[in-house]
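Asker: For reference, the sequence and a predicted model appear below.
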Amino acid sequence: MQEKLIIFDMDGTLVNSSLTIANAINYVRSRLGFHPLEQEYILKRVNDHTINPAKVFYHARAFDAKHEMWFSEYYTNNHEKELVLYDGIKELLDLLKEKGASLAVATNAYRNSTLESLTHLGVDAHFDAIACYDDVPQGKPHPDMLHKVLNELNMRADQSLFIGDGPRDKMASERAGIDYVMVDWGFTEHKQAVRTVDELKEIILSRA
């Protein structure tokens, strides 16, 4: 494989964290005195770039330190029993590393939660760079974290491929000038998205 960087979104792409994300948001809401929201309602809006998630979930203008603290508190206490990798992801990461690709994560999750998740799932060592929401001025759909990964690994956009599961990922990739592949085994469904990890493997290898 020629020099290649494969960047993955985390939640909904690598990790099935739907239960944990919904429960963590409802945990924050409970600390704020609000009633819980249905899991389906939350997951439909997690990747919706047209809304202000702080307003929708927490009735706030923007996320603040309390929101992060309580979200991370739930994540820390529950990720080991609620998070799983999607079937075939570990094998895909193993294969890409064997073929010499550089791997990275670009996620709108907070860094502490991200590191806890990837470490618990046994794939943290696969990644050469990890960029999170609190590492950059603006999260996805802005391209900041993708630029951070490129700079950190000294790679170019035309050497890279970004794998994600929602419009925020797609917009960030376009703004960074990086080729994008959409998958739909996560929180949202897309008519022209990749449906299986085996199909994604073939796409990545065909572009190597």
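Answerer: Alright, I've got the coordinates.
Asker: okay, CA-based contacts and neighbour counts for the rest of this
Answerer: Will do.
Asker: Could you pick out the longest helix of the protein?
Answerer: Identified as the longest helix of the chain according to DSSP state H is helix 65-82.
Asker: Could you identify the helix or strand that succeeds that one?
Answerer: Stepping forward along the backbone from helix 65-82, the first helix or strand reached (DSSP states H and E) is strand 84-85.
Asker: Only the buried residues of the helix or strand that that next one is followed by, if you could.
Answerer: Beyond strand 84-85 in the direction of the C-terminus, DSSP H and E gives the next helix or strand as helix 89-98. By neighbour count on 16 or more other C-alpha atoms under 10 Å, the buried set for helix 89-98 is I89, L92, L93, L96.
Asker: Below is structure B, check it against A:
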Amino acid sequence: MLPAILFDLDGTLIDSLELILGSARHAFVGFSGRVPTDEEWRADIGRPLLTVLREYARDDAEADQLLQRFRAYQLEHHDRLIRPYEGIVETVKWLADAGHRMALVTSKADWLAEKALLHVGLDRLIPTVVGCDSCVRHKPHPEPVERALALLGVPAANALFVGDSPHDVESGRAAGVRTIGVTWGAFSREEMERAGADLVIDQVEELRRVVARFPTPTG
């Protein structure tokens, strides 16, 4: 059986870094507490948004205000500032045509992840979405990956998780799936290797080849 493939969204399938950083900057304009730098915010990409905002806010009301400001900018500029990485749509279509079952595993809200997939033309190729609304615990916990495996009906031994952040790698490893780190997103090869990725790739075009290299379990 061909391995199922789980994909992260931001930094893996879509280039949304400018949107993410712009939304964060907008959220913290006029904020009287500690304001994250771009580098600090980049390091938290892959974690649920509200979880990160609560680490800067002094109470839940302040976190909600930051969330509303973040969302306002994000939704206003969403379609203009996200795009699929070059070659991603063609690669995902090739994998689907070859018979690989696929799911999205993201810390983004389910509805927003679905909006992004629709905008870049991946919604029909990856119809199964596990976002932060689908789970109680989030990356780097294994629950999102385990949820995706259950929805696809495949064992961990017959699945790969492709992602650009250490949170993806740690979540996949904890769930028992093999992990492919990518370096075209927000994190470096060194960061992905330190997280324990089974393989790290630098080009979208490598995905077809490396997926074929992972052996199908027997027995």
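Answerer: Right, received. Where do you want to start? Here the structure is a predicted model, which means the values were calculated and not measured.
Asker: TM-score them against each other, please.
Answerer: Laid over one another, the chains give 0.86 as their TM-score (TM-score structural alignment, normalised by the length of the first structure), with 203 aligned residues with a C-alpha RMSD of 2.5 Å.
Asker: ok, back up a step: between the buried residues of helix 89-98 of the first structure, which is closest to R61 of the first structure?
Answerer: Proximity of the buried residues of helix 89-98 of the first structure to R61 of the first structure (C-alpha to C-alpha) peaks at I89, which lies at 36.1 Å.
Asker: Which position in the second structure pairs with the closest one?
Answerer: By TM-score structural alignment, I89 of the first structure lines up with I88 in the second structure.
Asker: how much does the longest helix of the first structure stray from the second structure?
Answerer: Superposing on the second structure places helix 65-82 of the first structure at an average distance of 2.6 Å from its equivalents, by mean C-alpha distance after the TM-score superposition for the first structure.
Asker: buried residues in that helix?
Answerer: Counting neighbours by 16+ other C-alpha under 10 Å, one finds that the buried residues in helix 65-82 of the first structure are H67, W70, F71, S72, Y74, Y75, H79.
Asker: Can you name the residues in contact with it?
Answerer: Applying C-alpha atoms under 8 Å, 6 or more residues apart in numbering, the external contacts of helix 65-82 of the first structure come out as 17, 19-21, 23-25, 27-28, 31, 110, 112-113, 116-117, 120.
Asker: Could you do stretch 192-212 of the second structure as well?
Answerer: 85-88, 91, 95, 164-166, 169-170, 173, 178-184, 189.
Asker: That one: end-to-end distance?
Answerer: 21 Å (C-alpha to C-alpha, to the nearest Å).
Asker: how much distance is there from that stretch to the middle of the chain?
Answerer: 15 Å (C-alpha atoms, centre = their mean, to the nearest Å).
Asker: Show me what counts as buried in that stretch.
Answerer: Buried residues in stretch 192-212 of the second structure (16+ other C-alpha under 10 Å): M192, E193, A195, G196, A197, V200, I201, V204, L207, V211.
Asker: I'd like those written out as TSV, with secondary structure and distance to P127 of the second structure added.
Answerer: Shown next, in TSV, are those (DSSP: H, G, I helix; E, B strand; the rest coil; distance: C-alpha to C-alpha, whole Å):
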residue	secondary structure	distance to P127 of the second structure
M192	helix	27
E193	helix	30
A195	helix	28
G196	coil	28
A197	coil	25
V200	strand	26
I201	strand	25
V204	coil	21
L207	helix	20
V211	helix	20
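Asker: From those, pick the one nearest P3 of the second structure.
Answerer: The nearest member of these to P3 of the second structure, counting by C-alpha to C-alpha, is V211 at 8.1 Å.
Asker: Give the aligned equivalent of that closest one in the first structure.
Answerer: Superposed on the first structure with TM-score structural alignment, V211 of the second structure falls opposite I204.
Asker: Could you measure from that match over to I25 of the first structure?
Answerer: Using C-alpha to C-alpha, we find I204 of the first structure at a distance of 34 Å from I25 of the first structure.
Asker: Just the buried residues out of the contacts of helix 65-82 of the first structure, in ChimeraX syntax.
Answerer: Selecting the buried subset of these in ChimeraX, with 16+ other C-alpha under 10 Å as the burial test, is done by:
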select :17,20,21,23,24,25,27,28,110,113,116,117
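Asker: quick one: which two of the contacts of helix 65-82 of the first structure are the most distant?
Answerer: The most widely separated members of those, counting by C-alpha to C-alpha, are R31 and H120 (26.2 Å).
Asker: Pull the number of nearby residues for R156 of the first structure.
Answerer: Counted with other C-alpha atoms under 10 Å, residues neighbouring R156 of the first structure total 15.
Asker: For it, which residues are in contact?
Answerer: By C-alpha under 8 Å, 6+ apart, R156 of the first structure lies in contact with L150.
Asker: number of nearby residues for the closest residue in space to R61 of the first structure that isn't next to it in sequence?
Answerer: In this structure, R61 of the first structure finds its nearest non-sequential neighbour in K55, 5.6 Å apart by C-alpha to C-alpha, 6 or more residues apart in numbering. Other residues lying near K55 of the first structure total 12 when counted by other C-alpha under 10 Å.
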